[in-house]
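S.K.: Below are the sequence and a predicted model; questions follow.
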Amino acid sequence: MFFLAALAALSAVDWKTVEIPGSTEEQRNPLVSAEAVVSENDLHPRVEEAKQELLRRAEAENIRLVITEGYRSPERQDELYARGRSAGGDIVTHAAAWESYHNYGLAIDYALETDDGLVWDTETDFNGSGEPDWLEVATIAKDIGFEWGGDWHGFRDYPHLQMTFGLSIDELQQARETGTAE
């Protein structure tokens, strides 16, 4: 319940929009195809590598970072999508199965760890650097190549990081369904 309240509070914050690496046809990564992505049931190797780099760099800044979600099965995605709809609780995602980059191993979610447990606190400077740890993590992640959900318009997903490699959900769905992507 705390997580849901934290997400609701975070969505009220206004953040700047940044250009998303790989978001245009010219920036698309030619080494990553939709077909290769949909053939995996785990984090994409490049996302896994970036996740490990994020954890190393956060630790170097004395930030206790925890990855709370990575690859998400379609069953798990539908379970989360049902929350606040056909199941109890608050809405936690706007994506059903195969509509999330998590389903293709291209996204992770994070939280911060304190002595009291996991927190989704975007304002506290736990490491004493002068900047909130949550935002330090987002900055590190973007430097590594992740897109941060806190930069999105509309629903801002502050714990969410993804690497799309310029691939849209539609392209990934098509590759999954037909084995090809346009």
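M.R.: Yep, that arrived. Numbers count the residues shown, from 1 in each chain.

S.K.: Only C-alpha atoms from now on, for both contacts and neighbour counts.
M.R.: OK.

S.K.: which residues are in contact with the longest helix seen in the chain?
M.R.: When the chain is parsed with DSSP state H, its longest helix is helix 45-60. Helix 45-60 is contacted from outside by 64-66, 105-108, 137, 140-141, 144-145, 163, using Cα atoms under 8 Å, 6 or more residues apart in numbering.

S.K.: Strands of this protein, start to end?
M.R.: 65-69, 107-114, 117-119, 147-148, 160-162 (DSSP state E).

S.K.: Below is structure B, check it against A:
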Amino acid sequence: MIAAVQQELGVEVDGKAGPQTWGAIYERLVKKEIDGQKPCDALALVDSRSEKVIATLLPEVRPIARMLVQKASAAGIAIKIISGLRTYEEQNALYAQGRSAPGNIVTNARGGYSNHNFGIAFDVGVFEGNRYLPDSPKYKAVGALGVDLGLEWGGSWKTIVDQPHFQLRPTWAAGITEKQMLAELRSRHDSGQPVFA
């Protein structure tokens, strides 16, 4: 039923009633912008730090990132979006840490091999007041909320568990491996083809 509604509304058909779908329903029924923005973009503006990072993500991912911040808040968990799009160069600099550059190893992905390089992935931080909590059982609760929104959660990965990480897999990548998806994302990036087309 949700897929049929999405098709009728002209939004991505994934069978999950997320912010894009609800925003399109609101726009169709109420026909009104919210503070000069389309409903799916304005449903839930969040804190300014998160909004700066959200602005780096693809438009398809932005409302879901906002919705995750709001759902976490409604559950009594304060989170912020702390990392979003990275260029290949920024990714390579992170990859060098703990290898050829000072610091601890923070990633196993070189440029072009991280979903962050394509605007479909973001990392969250759990906060208590102004204090960032790098480790907290609250990440598991946020993970469940993200999965409920249709996001993939790094905390459920088998090889490298990354609890702060979330990503929105394009519909065309539903039946393929992460490695295959990344290869296609690199190809689309190099040819200028949209990620979610």
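M.R.: Looks like it came in fine. Just so we're clear, the structure is a prediction, and the values are computed from it rather than from any experiment.

S.K.: can you give me how far the longest helix of structure 1 is from the chain middle?
M.R.: Centroid separation for helix 45-60 of structure 1 versus its chain: 13 Å, with Cα atoms, centre = their mean, to the nearest Å.

S.K.: Quick one: closest of the strands of structure 1 to residue 37 of structure 1.
M.R.: Nearest of the strands of structure 1 to residue 37 of structure 1, taken as Cα to Cα: strand 107-114 at 11.9 Å.

S.K.: what stretch of structure 2 does that closest one fall on?
M.R.: Using TM-score structural alignment, strand 107-114 of structure 1 corresponds to residues 121-128 of structure 2.

S.K.: Among the contacts of helix 45-60 of structure 1, name the buried ones.
M.R.: Buried members of the contacts of helix 45-60 of structure 1, counted by 16 or more other Cα atoms under 10 Å: 64-65, 105-108, 137, 140-141, 145, 163.

S.K.: Residue 96 of structure 1 pairs with which position in structure 2?
M.R.: Per TM-score structural alignment, residue 96 of structure 1 is aligned with residue 110.

S.K.: What sits closest to that match if chain neighbours are left out?
M.R.: Computed as Cα to Cα, 6 or more residues apart in numbering, the closest residue to residue 110 of structure 2 that is not its neighbour in sequence is residue 92, at 5.2 Å.

S.K.: Equivalent analysis for residue 138 of structure 1, please.
M.R.: residue 148 (6.5 Å).

S.K.: show me what contacts that neighbour?
M.R.: Residues in contact with residue 148 of structure 1 (Cα under 8 Å, 6+ apart) are 138, 141-142, 157-158, 160-162.

S.K.: which residue lines up with it in structure 2?
M.R.: Using TM-score structural alignment, residue 148 of structure 1 pairs with residue 153 in structure 2.

S.K.: ok, the contacts of helix 45-60 of structure 1 vs residue 41 of structure 1, which is closest?
M.R.: residue 105 (6.9 Å).

S.K.: what's the spacing between the residue lying closest to that closest one once chain neighbours are set aside and residue 123 of structure 1?
M.R.: Take residue 105 of structure 1 and drop its neighbours on the chain: the residue closest to it by Cα to Cα, 6+ apart is residue 43, 3.9 Å away. Noted for residue 43 of structure 1: a distance of 29 Å to residue 123 of structure 1, by Cα to Cα, to the nearest Å.

S.K.: Those two: who's more crowded?
M.R.: Neighbour totals were compared for residue 43 of structure 1 and residue 123, and residue 43 leads with 21 against 12 (other Cα atoms under 10 Å).

S.K.: Does the more buried one touch residue 103 like I think?
M.R.: No: using Cα atoms under 8 Å, residue 43 of structure 1 is not in contact with residue 103; the gap is 9.1 Å.

S.K.: In structure 1, what residue corresponds to residue 98 of structure 2?
M.R.: Mapped onto structure 1 by TM-score structural alignment, residue 98 of structure 2 lines up with residue 84.
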